[in-house]
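Asks: got a structure for you, letters missing:
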């Protein structure tokens, strides 16, 4: 391990990487701080433009966008009572009341400090635990990979909104899309309809751009995307800064909430939003006499911010070690890793060790860069939130079309992007979640290929999946995960209902 780390350091510490990490954090904070945009959208839009970059600078920038956007969501949560990201919904509960008291800068400083510490804990967990998990997973065979893919598909339950059935329908549609092209096993063409352009299948990035970017732009044009238009940002007293004593008083809360975030983030299908609610409730439960949560309590900002940022890098643990994208952002990053020649999963650390370690160490450095940018560029980020929404929408559509065309210098991918954008938009209108489409596209081929290989090994007997302990464990975990997700979903809805009742409907992005 030490040798690989020493090989990784020269690949990491270059001027190019420094520039792209800073750029990623900057873009992430901007996209996170503007309601209606998010880090996943930024990552999706920029992936096609990273093709000519090396894998290390490209992936460092994309992961930095992820980290920066989580902190960015707290800016508008504190300033205008509207979270820039779903993960920042709990932050406004005490952030906005503190801002209304004229202590905006104190609230933002608290959010920045908690976000940085939570992010560092998460990145360190990724750095130290991911390689150990991969050492176990490297012994998997085809049956284990099939069971693992099925376990990954169960994550659909967490992104299905109010109906798992609708999520399954969306996921099945994604699996169907993944079958388009030439079958790698039999060589038979499937669902190409005589089009030579479809022989190689439908590019996942074109679908990503349509589902995540174009659908959202259509929603914004039609006014279905909620915005906080015409709201004035409150200016803080320059002398009102977070003191060292105030920071020390929140350290136990930050430590506990960061651990909660890292643990929950590592579980597929959870993420920062759930972590922030749980951490906030835990901080509130342990409140001392005189601490008034909901009225501008600093611990009420520290808990959700350290938890949602504590979940960021941790969500990459199942992705890098098992090849399972735990949420929508992880699914997008899976596409980015694949496009740069890195096959995520148990063999990633053995086949691309130095590159992966460079990225993991870079995730730790990204948190420090985020702190420095948040400390010195915060006034700029606040001003950027005033950019007209119409201008942003038009600019993003142009960037998306350019990115889709650059995939193969073909207008076919642009058409695919636009078609899937329209499909995703209409799915949203009938409350069919579009995110499971991506999970189906990613995990469907893995499940299919390893199912067929497993049945060949067992002469067509399905008992192979129940005779192997790891397979059986994943099958059991699949049902346990679905049950836990349903339980957590009910708990989260009750929390959100309570928050909405008390603070209005700005807790939804």
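Replies: That came through, no problem. If you're wondering where the values come from, they're calculated on a predicted model, not measured in any experiment.
Asks: make it CA atoms for all contacts and neighbour counts henceforth
Replies: OK.
Asks: Show me how far the helix or strand harbouring residue 60 is from its chain's centre.
Replies: Assigned by DSSP states H and E, residue 60 belongs to helix 55-80. Helix 55-80 has its C-alpha centroid displaced from the chain centroid by 10 Å (Cα atoms, centre = their mean, to the nearest Å).
Asks: And that helix, what does it pack against?
Replies: helix 15-33, helix 39-46, helix 92-100, helix 104-137, helix 299-310, helix 328-339, helix 353-376 (3 or more Cα pairs under 8 Å, 6 or more residues apart in numbering; DSSP states H and E).
Asks: Which one, of those, ends up nearest to residue 404?
Replies: helix 39-46 (8.9 Å; Cα to Cα).
Asks: which other helices and strands contact that closest one?
Replies: helix 15-33, helix 55-80, helix 328-339, helix 389-406.
Asks: here comes the other one, which I'd like you to weigh against the first:
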């Protein structure tokens, strides 16, 4: 009964005119940046962070959340129509979605992606509403030692579940932790690693790193690629509604993808990307029915399963961020940054001190998913037209927006120069095949880990065994150690490499 009352309160907050407007803006913008290859929710939210200073916390977070799950919808459109995943989590959607488009079935493919996404998003929202309160109760039992152990487990989880090389993922985490140490020591008041540069005594801005590595970095990477002419199947986008046979095949895939995505979305570093890969692997291993189109040649299950999984994963990745204050992926790290900008401490106290924000954000996700499914099917033609905008017109606008955003942080040119420096770092990461998302997680969690480590040692008078004598802390550290052991097993290592082989 309490859950229903809380959801009713949240719905009352979400359907106010202002919040509906920002949910609509976030959904449309999210779909737009999902459709445009080379942009993504991380880059877009990073660019928009300076704009939320003038907004109240609730509409600001509703808009940013809408951008995130809206991008999961938009990414499937380009994956199906032109074989260019607008989002990393749509990589596997392209495998069968593009083949469906080539067979003249782009309409059913886009409809399966849209309807599967809506169902999964709705279930994901209900999972958040059901599991967030008990997790919040548990979070109140966390002391500094438990929080430190939880963050250690989160960083190890991010490494284990990161796509690509384990060594590179570890290097990115460590680099993020080191960059997070550039600030003034909170206890002694002594500047650390500032090299006598006054602007560095307060640390490097989170927005500067995110804009540079993801915003500018993506632009440099895209400009280095040759422009290729790709076939767009605009003439085949008709008869949107799938047939009865399509529904019969897609429904079990949607259900499996939703369950898988809801579970994997909570894991650190997992989220939508891992969920979509895992769902596609699961569908390929499921027994094919007689007469069913082979995978890789236009099987609708290869579209419905991953699209449901990545949307469910996108929704449930809010759980650790809202209840524990621990971001499981780069987008949630940006959401933590947005909450900090608005003076809100992420963690269990959000639900008790800001119940309207907490439940309003959750209810807005359901409203946003409804907006997305209503918008996306009729507006496919418009999204296709946006794909024809030459990149030479697109990238100068993004550069200008990033520079204005960086400057307005502190009205200081230094932030713009730092953003440009991190743009080169982001480009270098791409050249070396390094995934930059773990760096952002390390940067966000580093100062929090240090603070909780020092607080735990102060309370225990320097006794390091406090992390092992407290049951909850010890359990989290054991889970982290088991993750390392499991991922190093040869059979698991090979399966991991196989699962991420398409993520290039």
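Replies: Yep, it's here. Fair warning: this is a prediction, and the values are worked out from it, not measured in the lab.
Asks: Which part of the second structure matches the helix holding residue 60 of the first structure?
Replies: Per the alignment by TM-score structural alignment, helix 55-80 of the first structure matches residues 57-82 in the second structure.
Asks: how big's the offset between the matching stretch and the first structure?
Replies: With mean Cα distance after the TM-score superposition for the first structure, stretch 57-82 of the second structure departs from the first structure by a mean of 1.0 Å once superposed.
Asks: Among the helices and strands packed on helix 55-80 of the first structure, show me which one is buried the most.
Replies: helix 299-310 (a mean of 37; mean count of other Cα atoms under 10 Å).
Asks: quick one: that one aligns where in the second structure?
Replies: Going by TM-score structural alignment: helix 299-310 of the first structure matches residues 301-312.
Asks: mean shift between that stretch and the first structure?
Replies: Looks like 1.3 Å for stretch 301-312 of the second structure (mean Cα distance after the TM-score superposition for the first structure).
Asks: residues touching residue 320 of the second structure, list them.
Replies: 266, 326-328 (Cα atoms under 8 Å, 6 or more residues apart in numbering).
Asks: With neighbour count as added columns, please give the residues you listed in a markdown table.
Replies: Shown next, in a markdown table, are these (neighbours: other Cα atoms under 10 Å):
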| residue | neighbour count |
| --- | --- |
| 266 | 25 |
| 326 | 25 |
| 327 | 30 |
| 328 | 27 |
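Asks: Now flag whichever of the residues you listed is closest to residue 103 of the second structure.
Replies: Residue 103 of the second structure has its nearest neighbour among the contacts of residue 320 of the second structure in residue 266, at 36.5 Å by Cα to Cα.
Asks: Can you point out the helix or strand that includes the closest one?
Replies: Applying DSSP H and E, one finds residue 266 of the second structure in no helix or strand.
Asks: For burial, what's the neighbour tally of residue 172 of the second structure?
Replies: The number of residues packed near residue 172 of the second structure is 24, by other Cα atoms under 10 Å.
Asks: Looking for the alignment partner of it in the first structure.
Replies: In the first structure, the residue paired with residue 172 of the second structure according to TM-score structural alignment is residue 170.
Asks: shouldn't its match be in contact with residue 441?
Replies: No - taking contacts as Cα atoms under 8 Å, residue 170 of the first structure lies outside contact range of residue 441: 10.4 Å.
Asks: Mind telling me what element residue 240 of the second structure is part of?
Replies: Judged by DSSP H and E, residue 240 of the second structure forms part of no helix or strand.
Asks: which ones are touching it?
Replies: 107-108, 110-111, 377.
Asks: try 6 Å this time
Replies: By Cα atoms under 6 Å, 6 or more residues apart in numbering, the contact list for residue 240 of the second structure reads 107-108, 111.
Asks: again, but for residue 466 of the first structure
Replies: By Cα under 6 Å, 6+ apart, the contact set of residue 466 of the first structure is residue 472.
Asks: Cool, thanks, talk later.
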